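J.: Got a sequence here, can you build the structure:
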Amino acid sequence: MLHDLVVSLGPWSWWVLGILLLAAELIVPGFFLVWIGAAAVVVGALSLLLWEASLWSWQLQLLLFAILSVVFVLAGRRFYSGRGHSSDEPLLNRRGESLVGRTATLHEPIAEGRGRIRLDDTWWSVMGPNLPAGTQVRVVSAAGRDLVVEAA
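T.: Purely as a prediction, here's the structure:
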């Protein structure tokens, strides 16, 4: 049945596939199928020009479609990747990194490289050199959920 449909539509079958993929982009979340749909439309446009050529076999059409799909997806990803967009609050969802430079008093001593401090309303696990409780420390970096400190 599908074979008969493709044969009866001829070069327009690529256009139908492209339009179906572009329409599916409206239903499926993300921005991915639009590039594959665009590749199908390009192959459809070439098919309209080259349909009668002996060189334009279904194998070549599928190969070109696969190559164009990959190229369009990679180009679209690079174009819309969001690089270069600066934020007015770059540390919004990186709370540990936003604490770099702050000072605090050790609540629990750093023993074997681990201790605890309180900053604002939160207790933080810290890593650093062994220091007694009550020592002022400065946050130098964030490592996952832990803060790296040194004596202030």
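J.: going forward, measure contacts between C-alpha atoms and count neighbours the same way
T.: Fine.
J.: And for Ser81, the neighbour number?
T.: Each residue near Ser81 was counted by other CA atoms under 10 Å, and the total is 10.
J.: want to put them side by side, so please do this one too:
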Amino acid sequence: MGEAVGAYGWWILGVLLLVGELALPGVYLLFLGIGAMVVGANALVGLDLSWQSQLLGFVVVSGVAALLGHRRYGQRAKAPSGEPLNDRTARLVGRRARVSEAIRDGRGRVAVEDGWWNAEGPDLPVGAGVVVTAAKGSVLIVSALDREGSPKP
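T.: Okay, here's the model as predicted:
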């Protein structure tokens, strides 16, 4: 009877952890729930394991599940093209732009793609061509382009 309570206890713990995974953000309780369900299944089929062995099995199975999960799902979190996912200004580095508000005393605005951005760089008139060389927060660092469209030294 005590073994059945232990097996069902692991199953109940596993189900609670899996339900908790649905309620909480992130993928943390999933692997613990898998570990508890595996240990519960082993105890249910009649493996006579001490509580220490069950606890060790839970830790090992949860750890292996977490490693496999990280290998599988950790790769999906990265941008497929290698571009920063949530850093829009960093994605603009290397793009060409036009000065939309003259850069005076090192500050102005540039038009890049479909937006206008605050910029820092050499003093330039409206319409001058620039290339984005870096990003500092939401400010783009720009360099002037020569008449052929190449960056000036």
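J.: which residue is nearest the middle of structure 2?
T.: The centre of structure 2 sits closest to Ala77, judged by CA atoms, centre = their mean, with a distance of 4.8 Å.
J.: Please report how far that one lies from Ala41 of structure 2.
T.: Per CA to CA, to the nearest Å, Ala77 of structure 2 is found 32 Å from Ala41 of structure 2.
J.: what do you get for Trp51 of structure 2?
T.: Here the criterion is CA to CA. By it, Trp51 of structure 2 lies 14 Å from Ala41 of structure 2.
J.: The two: who's more crowded?
T.: A direct count of neighbours by other CA under 10 Å for Trp51 of structure 2 and Ala41 places Ala41 higher, at 16 against 10.
J.: The counterpart of that one in structure 1 is in what secondary structure piece?
T.: Alignment note (TM-score structural alignment): Ala41 of structure 2 maps to Ala45 of structure 1. Assigned by DSSP states H and E, Ala45 of structure 1 falls within helix 33-50.
J.: show me where structure 1 has strands.
T.: 103-111, 114-119, 122-127, 136-143, 146-151 (DSSP state E).
J.: mind checking which of those is nearest Gly18 of structure 1?
T.: Proximity to Gly18 of structure 1 (CA to CA) singles out strand 136-143 among the strands of structure 1, at 46.2 Å.
J.: buried sites along that closest one?
T.: Gln136, Val137, Arg138, Val139, Val140, Ser141, Ala142 (16 or more other CA atoms under 10 Å).
J.: when you align them, which residue in structure 2 goes with the second one?
T.: Translated: Val137 of structure 1. Under the alignment (TM-score structural alignment), Val137 of structure 1 maps onto Val130.
J.: Distance-wise, check its match relative to Trp116 of structure 2.
T.: In terms of CA to CA, Val130 of structure 2 sits 13 Å off from Trp116 of structure 2.
J.: Next: Leu29 of structure 2.
T.: Distance from Leu29 of structure 2 to Trp116 of structure 2, by CA to CA: 43 Å.
J.: And for Arg107 of structure 2?
T.: Between Arg107 of structure 2 and Trp116 of structure 2 the computed distance is 13 Å (CA to CA).
J.: the longest helix in structure 1 is where?
T.: Longest helix in structure 1, counting residues (DSSP state H): helix 58-79.
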